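Asker: Got a predicted model here, sequence first, then my questions.
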Amino acid sequence: MTDDVTLGIAIDCTDPRMLARFWTTALPYVAASPPAGWASWEDFLTACDVPESEWNDGASIEPANGSGPTITFLKVPEPKQTKNRVHLDVKVSGGRRVDPQTRESRIRAKEAELVAAGAVNLTEYLAGDHLDHLVMADPEDNEFCIV
């Protein structure tokens, strides 16, 4: 095993910049920095002779605190067609050790924020009589959970 292996997550989509913006709202992430030596992605793409019409073929976000995987959004021609086999969890509740009303309040606050940013609530799951988590869809119908 080598120490130079890192984890990155790639999500296919039709509008990478839009979806990257959504996920910087959902997670403590920011737009990825341009490659070292470049002041902006536009400068880098121009220097690499990438036509401006292709600048939205991909977008990346990175953890604001520098710890965790990058998430890259890659343009594909077709819309999402089936259920995700892998999904992201937006963990805000503090887990089941937290008072159920506090958990629900935290989950509902994040739900409201993400619905305002274009997400849709698909399903609610209970643990006993209390909200456990929500299954949501991002603006391109990729499922994720608010836990």
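Answerer: Thanks, I have it.

Asker: When you work out contacts or count neighbours from here on, use the C-alpha atoms and nothing else.
Answerer: Will do.

Asker: those helices in this structure, which residues are they?
Answerer: With DSSP state H, the ranges of helices along the chain come out as 16-26, 41-47, 100-116.

Asker: this is the comparison structure:
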Amino acid sequence: MSEACDTLHGMAISVQVTFDASDPRALAAFWAEAVGYIRQPPPDGFGSWEEALAAFGVPEREWNSRAALVDPDGRGPRFFFQQVPEGKTAKNRLHLDVRAAAGLSGDERMAALERKCDQLVALGGTRLYRVEPAPPMETGFITMADPEGNEFCLD
């Protein structure tokens, strides 16, 4: 990425994807498996987030009000999960595509998507529907929902 693309008026730009959740820790665990991310490490000097939160005086009832994931390679956006009181009520206006079969086509592509779908269903995801390849415009994908109903595609 060019310097012009990753800065704006001298300020570094990065992207964070934020999820509203009823159970941030559980939803973060699902997405960590879905995209190969890890839980954001606790601040320096602390062996765990629980230790850090206790030291910061955060009441234990609030320890699951937030969670964060990071790309272990440091390239992708941070995923942040924040607790909200209301549940999901309508279709997402924005969704993620999990690139589980990049570079594959036809039966090989769909088989890779099916394997990832099975893995995510075992973790609490829901399979919604499959779209078959129809070249040249459609390569095929599977639409799913995470454990809290947020739609995403296996692409």
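Answerer: Done, it's in. Everything numeric in this text was worked out from a predicted model, so none of it was measured.

Asker: Superposing both, give me the TM-score.
Answerer: TM-score of the superposed chains, computed with TM-score structural alignment, normalised by the length of the first structure, equals 0.92; 145 aligned residues with a C-alpha RMSD of 1.6 Å.

Asker: May I see the helices of the first structure organised as a markdown table, with mean neighbour count added?
Answerer: Formatted as a markdown table, the helices of the first structure follow (neighbours: other C-alpha atoms under 10 Å):
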| stretch | mean neighbour count |
| --- | --- |
| helix 16-26 | 19 |
| helix 41-47 | 14 |
| helix 100-116 | 16 |
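
Asker: Tell me how many other residues surround Gly118 of the first structure.
Answerer: Neighbourhood size, Gly118 of the first structure [other C-alpha atoms under 10 Å]: 14.

Asker: That one maps to what in the second structure?
Answerer: Structural correspondence for Gly118 of the first structure with respect to the second structure (TM-score structural alignment): Gly124.

Asker: contacting residues for the residue nearest to that match when sequence neighbours are not counted?
Answerer: Using C-alpha to C-alpha, 6 or more residues apart in numbering and skipping residues adjacent in sequence, the residue nearest Gly124 of the second structure is Pro147, 5.2 Å away. Counting by C-alpha atoms under 8 Å, 6 or more residues apart in numbering, Pro147 of the second structure makes contact with Leu27, Phe30, Gly124, Gly125, Thr126.

Asker: and Phe44 of the first structure, what pairs with it in the second structure?
Answerer: In the second structure, the residue matched to Phe44 of the first structure (TM-score structural alignment) is Ala52.

Asker: same deal with Pro100 of the first structure?
Answerer: Match for Pro100 of the first structure (TM-score structural alignment): Gly106.

Asker: Leaving aside the residues adjacent along the chain, what's closest to that match?
Answerer: Nearest one to Gly106 of the second structure, counting by C-alpha to C-alpha, 6+ apart, is Pro133 at 6.7 Å.
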